[in-house]
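**Q** Okay, here's the prediction I keep looking at, along with the sequence it came from:
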Amino acid sequence: MTTPSKDPLHGVTLQRILEVLVEHYQWTGLAERIDIRCFKSDPSIKSSLTFLRKTPWAREKVEALYIRLQRGASR
């Protein structure tokens, strides 16, 4: 038997993370929490994924917000 991963991001794609965040916060709420132009100016999943895949610091912020959202939702 394998033990389940304790990594909250295990098995979750960046696209799914972004979809969950947009569904919960909408683009305006996401832009308020993470100051990234691709969330403010004509936002889309595709353009945001392109930026986040090339920009580690921004991806870390998005992943951290997702983890906080998941921990809050599981309480």
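**A** That came in fine, so what should we check first? Numbering: from 1, shown residues only.
**Q** rest of the way, CA atoms for contacts and neighbours
**A** OK.
**Q** Which helix runs longest in the protein?
**A** helix 14-33 (DSSP state H).
**Q** so what does it touch, helix or strand wise?
**A** helix 37-40, helix 45-54, helix 56-73 (3 or more C-alpha pairs under 8 Å, 6 or more residues apart in numbering; DSSP states H and E).
**Q** wait, which of these is closest to Thr3?
**A** Set against Thr3 and scored by C-alpha to C-alpha, the helices and strands packed on helix 14-33 come closest in helix 56-73, at 20.3 Å.
**Q** buried stuff in that closest one?
**A** Residues Ala58, Arg59, Val62, Glu63, Leu65, Tyr66, Ile67 are the ones in helix 56-73 that count as buried (16 or more other C-alpha atoms under 10 Å).
**Q** Output the contacting helices and strands for that helix.
**A** By 3+ C-alpha pairs under 8 Å, 6+ apart, helix 56-73 packs against helix 14-33, helix 45-54.
**Q** report the angle between the axes of the shortest one and helix 56-73?
**A** Helix 45-54 and helix 56-73 meet at an angle of 110 degrees, taking axes from the mean of the first three to the mean of the last three C-alpha atoms, to 10 degrees as the criterion.
**Q** here's the one I want to compare it with:
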Amino acid sequence: MNNTPPSSQPRNPLHGITLEMIVTALADRYGWAGLAERVLVRCFSSQPSVASSLKFLRKTPWARDKVESLYLFMLREQRREARRWGTTSP
């Protein structure tokens, strides 16, 4: 049995990050067209919005997994860029 409290997830980079924050960050970084290229779902290519994307992603676990994976990739990419240019990570 695990004695760690369920709310304690120090090594989980998604802990405390809402799906809305993820979609907004990805759309800001890649744009809706770039997001649609990276995750092939219609909610990013046909009249995209944060609200419609959230509605779809909350009902579709495989798509949410892809979006979360892309978000983690984006974070790693940002850290690499920050190290390359000698700045701190966002």
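**A** Yep, it's here. In this text, all values refer to a predicted model and were calculated from it rather than measured experimentally.
**Q** Centroid-nearest residue for structure 2?
**A** Central residue of structure 2 (C-alpha atoms, centre = their mean): Tyr71, 3.1 Å from the mean position.
**Q** What residues in structure 1 pair up with stretch 53-61 of structure 2?
**A** Mapped onto structure 1 using TM-score structural alignment, stretch 53-61 of structure 2 spans residues 48-56.
**Q** Give the buried residues for the matching stretch.
**A** For stretch 48-56 of structure 1, burial by neighbour count (16+ other C-alpha under 10 Å) applies to Ser48, Leu49, Phe51, Leu52.
**Q** so what's the residue mapped onto Arg37 of structure 1 from structure 2 up against?
**A** Superposed on structure 2 with TM-score structural alignment, Arg37 of structure 1 falls opposite Arg42. Contacts for Arg42 of structure 2 (C-alpha atoms under 8 Å, 6 or more residues apart in numbering) come out as Ala36.
**Q** repeat that with 7 Å
**A** Listed by C-alpha atoms under 7 Å, 6 or more residues apart in numbering, Arg42 of structure 2 has no contact partners.
**Q** And for the one 4 residues further on?
**A** Ser46 of structure 2 makes contact with no residue, according to C-alpha under 7 Å, 6+ apart.
**Q** contacting residues for Phe64 of structure 1?
**A** Careful, residue 64 of structure 1 is Ala; it's not Phe. Contact analysis of Ala64 of structure 1 by C-alpha under 7 Å, 6+ apart lists nothing.
**Q** Report the separation between it and Leu18 of structure 1.
**A** 12 Å (C-alpha to C-alpha, to the nearest Å).
**Q** before we move on, what about Thr28 of structure 1?
**A** Counting by C-alpha to C-alpha, the gap from Thr28 of structure 1 to Leu18 of structure 1 is 13 Å.
**Q** Lovely, talk soon.
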